[in-house]
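Engineer: Take a look and give me a structure for this.
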Amino acid sequence: MTKRLSRNEPMADRLSIEILHSLTPFHADGRDTVTQASRDLLLGCIKFEPRIHKVFFPSFEAPAGLSLVEFGTFPIERLATVFVAEAISKVKDEYGFHATIEKSRVEEHLDEVYGSLQWKKLGFQLYTLLYPDVVKDPKTNVRLRDFLLNEGHVWAERLISHVSEPAWTRAVHQKMVRGLYSEEQYNRDMNALFVKLHLLDPQSVIPAYQYLLNQRALPAVNLELATRNYLEGPLDWTSIEHEVANAERKASTPVHASRMSLPSDLDVYYGVDVDEFIVTECRNLGLWAGSRPHNCKVVKAKDRCAIM
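Structural biologist: Model prediction:
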C-alpha cells in the first residue's frame, strides 16, 4: 500500500521498493508512454533541422532535450528531408507540389532508415534518455529519476532481491495459469525491468537476466535491452501536414510591386521556398521528379489589395 506523502517530506523518504517495482512506461491499453515521448522528441529534432526549420517550421522552438541527443552516424538530415518530402508528396495541393516528388524513392529511403540498426540505436538512446523523467508513480509523482539520484545502484540491488523472492515468482506464475498474463506481456514487462536496472546500475542487468532465465516456473525471458525497436514504426507524416500546406500556400510578390504603382496585373508565386527546397535538398537525394509546380497566379489589379 502506498503511503500518503507530505509535501515537505524528503525525497529519500518517499522512495520504496514497491514504487520502484511498480513504475511502468505502459498504459492500461498497452501504449508505451516513453516510446511516444521519444517519437515526439525525434519529430521535434526533425522540425529544428536548419534547412527544414526555416521553410516549414519557422516559429517552432527547439525541443527540450535536443542538446542531449547524440545522433552520431544516424542520418538525421536525410530523414528530415525525406520525411518532409513524404508529406509534400501526400498533401494534395492545388499547385501540384505533390507531383514534383518521386514517391517510390521516398519510400525506398524511409524503408532503409526505419529498418536500420541505426534506427534501433537512436531509439534506445532516446528511450533511456527520457525514461527517468517520463515514468512516474501516478499517486506520488515519484519518478525513476528520483531513485537514480538516491544511490541508484543500491536500488538496483533491492529490485533484484524483490523479483528473486518466491512470492514474486508465484504471483507471476498464478496470473499466467489463470490466463490473466501472457508470455508476450511477461517479456514486455521484463524488458521494462531491464531498462530500469540498466539506468540504475548497468552491471545489474545480466545477473537479473540469468536469474529469471533459470526460473522453470516462468517463461523463457528474452534480453532485448538494446535490440528492441523502441521507436517502433514509421513517423506519421500527417503530424506535419498543416505546416507543409501552409508553406506551400505562402504567397510571394515581386519586390518592385507596391500599392502606389500603376494599376496592373501581378504575378504571385506560392510556396517559393518549398520549390527551392525540392530542387535542392530533395534533388540531392534523388527525390525530385524533375517537374515544377504550377505555383504562379496572375492577380488582377482590382484584387491586389487582398495579397499585398
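Engineer: from here on, contacts and neighbour counts on C-alpha atoms
Structural biologist: Noted.
Engineer: now Ser264, nearest residue through space, not along the chain?
Structural biologist: Ala301 (5.0 Å; C-alpha to C-alpha, 6 or more residues apart in numbering).
Engineer: Counting neighbours, what do you get for the one you found?
Structural biologist: Look at Ala301: counted by other C-alpha atoms under 10 Å, it has 12 neighbours.
Engineer: list the contacts for it?
Structural biologist: 263-266 (C-alpha atoms under 8 Å, 6 or more residues apart in numbering).
Engineer: one more, for comparison:
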Amino acid sequence: MASHLTVETLLSLTPFQPDGSDAVTSASRDFLLSCIKSQPAIHRVFFPSFEPPPLLKLVEYRTFPIDALSTAFIAEAISKLKDPYNFYRIINKAVVEDQLKEVYESLHWKKLGFHLYTTLYPDVVRETSTNIRLRDFMGADGHIWAEKLASHVMDPRWLRSIHQGIVRGRYTEDLYNRDMNALFVKLHLLDPQSVIPVYQFLLNQKELATRNYLGGRLEWSLIKTDIERAENKSKTPLTASRLSLTSDIDLHYGVDVEDFIVTECRAMGLWNGTRPDNYKIMKARDRCVLM
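Structural biologist: Reported below is the predicted structural model:
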C-alpha cells in the first residue's frame, strides 16, 4: 500500500461528492444523532434497542452541552408530532426553540463539529479507484506527508493555477474556501503543527473563511418513528391479569415519555406544567375482541 501513496493522491482526497455535499459532514451528523440516542435517560425511553456505536468512546464533549441538546432535541420532536395523547401540547415550544438556537449558534457547536469531523474523516474519505484512505497516510510518517503536502500547496505554480481558475471564473470563492478548509483538516490530522504555517501563508495570498463542519440544526423527523413508538406504548395495572373478562382496564400510554417530560424537560424549563391526555379505559367488550 505504501508504494501507492503519493502527494498527488493525498491532495486529491476529498469529502465532497459530485452533488457538492460533504460525506464527512453527513457522517458526523449521523454520528451526533447516535450520541444523542445513547444518552442514558433518552436511550431507555426512546431508543431501547439502539446499539451505541463503538466510536462513541472517542467522543470528547468537554464543554459542549450534550445533555441540553439531547433533551431539547427530543422535546422538539415531541412538540412537532400531533399525537392523540396531547404530549405535544405540554411542551413549551418557545423555550425549546430558544435552547436549540443557543446551541446551534454557539462556538461549542462548531468545536464539537470539528471534533466529530476529524474523528470520522480518516476512514470516510477515500480514493474510489484505489480505496486509499487518509488514514493510510497517518501514523509514524504522518508528519512527513504533512511536509510534502505543505510544500506542494505553497509552490508558486500551484497557487498560480488556483488564482487563474478564480480569475477566469472556473473556480469560485466558495469552492476555494471549501477546499482550503479541507486541506487544513488533512494537515491537522497528519501533523497539527503544520496547519498554522500553511494557513498564514495562504491567508497572505487570499482571505480565508472558516466553516461550520456540522452544518445547521438537526432534523427532528429522523426520530419521528421512535418518538411515536414510545408515546404509543401502553401500560396496564399489575393486577390486570387477575381481572375477569367483564372488568374494564385502565390504560396509560407513554408513561415513560411523560416521566421524561416532567423530569428531564422540566429541569430545563421545557415543560409547561400541564399533563397529557394519555389515560384511557379499555372496556371489557373491547378486551374480549382483542383476546
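Engineer: Any idea what the TM-score is?
Structural biologist: Laid over one another, the chains give 0.95 as their TM-score (TM-score structural alignment, normalised by the length of structure 2), with 291 aligned residues with a C-alpha RMSD of 1.6 Å.
Engineer: Map Ser49 of structure 2 across to structure 1 for me.
Structural biologist: Applying TM-score structural alignment, one finds that Ser49 of structure 2 aligns to Ser59 in structure 1.
Engineer: Map Glu76 of structure 2 onto structure 1.
Structural biologist: Under TM-score structural alignment, Glu76 of structure 2 pairs with Glu86 in structure 1.
Engineer: That match touches Val106, doesn't it?
Structural biologist: Yes - using C-alpha atoms under 8 Å, Glu86 of structure 1 is in contact with Val106, at 6.3 Å.
Engineer: now structure 2: which of the contacts of Ala301 of structure 1 match?
Structural biologist: Comparing these with structure 2 on both residues aligned by TM-score structural alignment, their matches' C-alpha atoms under 8 Å, the contacts found in both are 263-266.
Engineer: What's the ChimeraX line that selects buried ones from those?
Structural biologist: Filtering those down to the buried ones (16 or more other C-alpha atoms under 10 Å) takes a single ChimeraX command:
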select :266
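Engineer: which of the kept ones among the contacts of Ala301 of structure 1 sit farthest apart?
Structural biologist: Pro263 and Leu266 (9.3 Å; C-alpha to C-alpha).
Engineer: so what corresponds to Lys302 of structure 1 in structure 2?
Structural biologist: Lys302 of structure 1 maps onto Arg285 in structure 2, by TM-score structural alignment.
Engineer: So what's the residue count around that match?
Structural biologist: Around Arg285 of structure 2 there are 12 residues (other C-alpha under 10 Å).
Engineer: mind listing what it touches?
Structural biologist: Neighbouring residues of Arg285 of structure 2 by C-alpha under 8 Å, 6+ apart: Thr246.
Engineer: how much space between it and His252 of structure 2?
Structural biologist: 18 Å (C-alpha to C-alpha, to the nearest Å).
Engineer: wait, doesn't Ile278 of structure 1 sit right on Gly290?
Structural biologist: No - applying C-alpha under 8 Å as the test, Ile278 of structure 1 and Gly290 come out as separate, 9.6 Å apart.
Engineer: More neighbours: which of those two?
Structural biologist: When neighbours are counted by other C-alpha under 10 Å, Ile278 of structure 1 and Gly290 differ, and Ile278 comes out ahead with 25 against 13.
Engineer: Lovely, talk soon.
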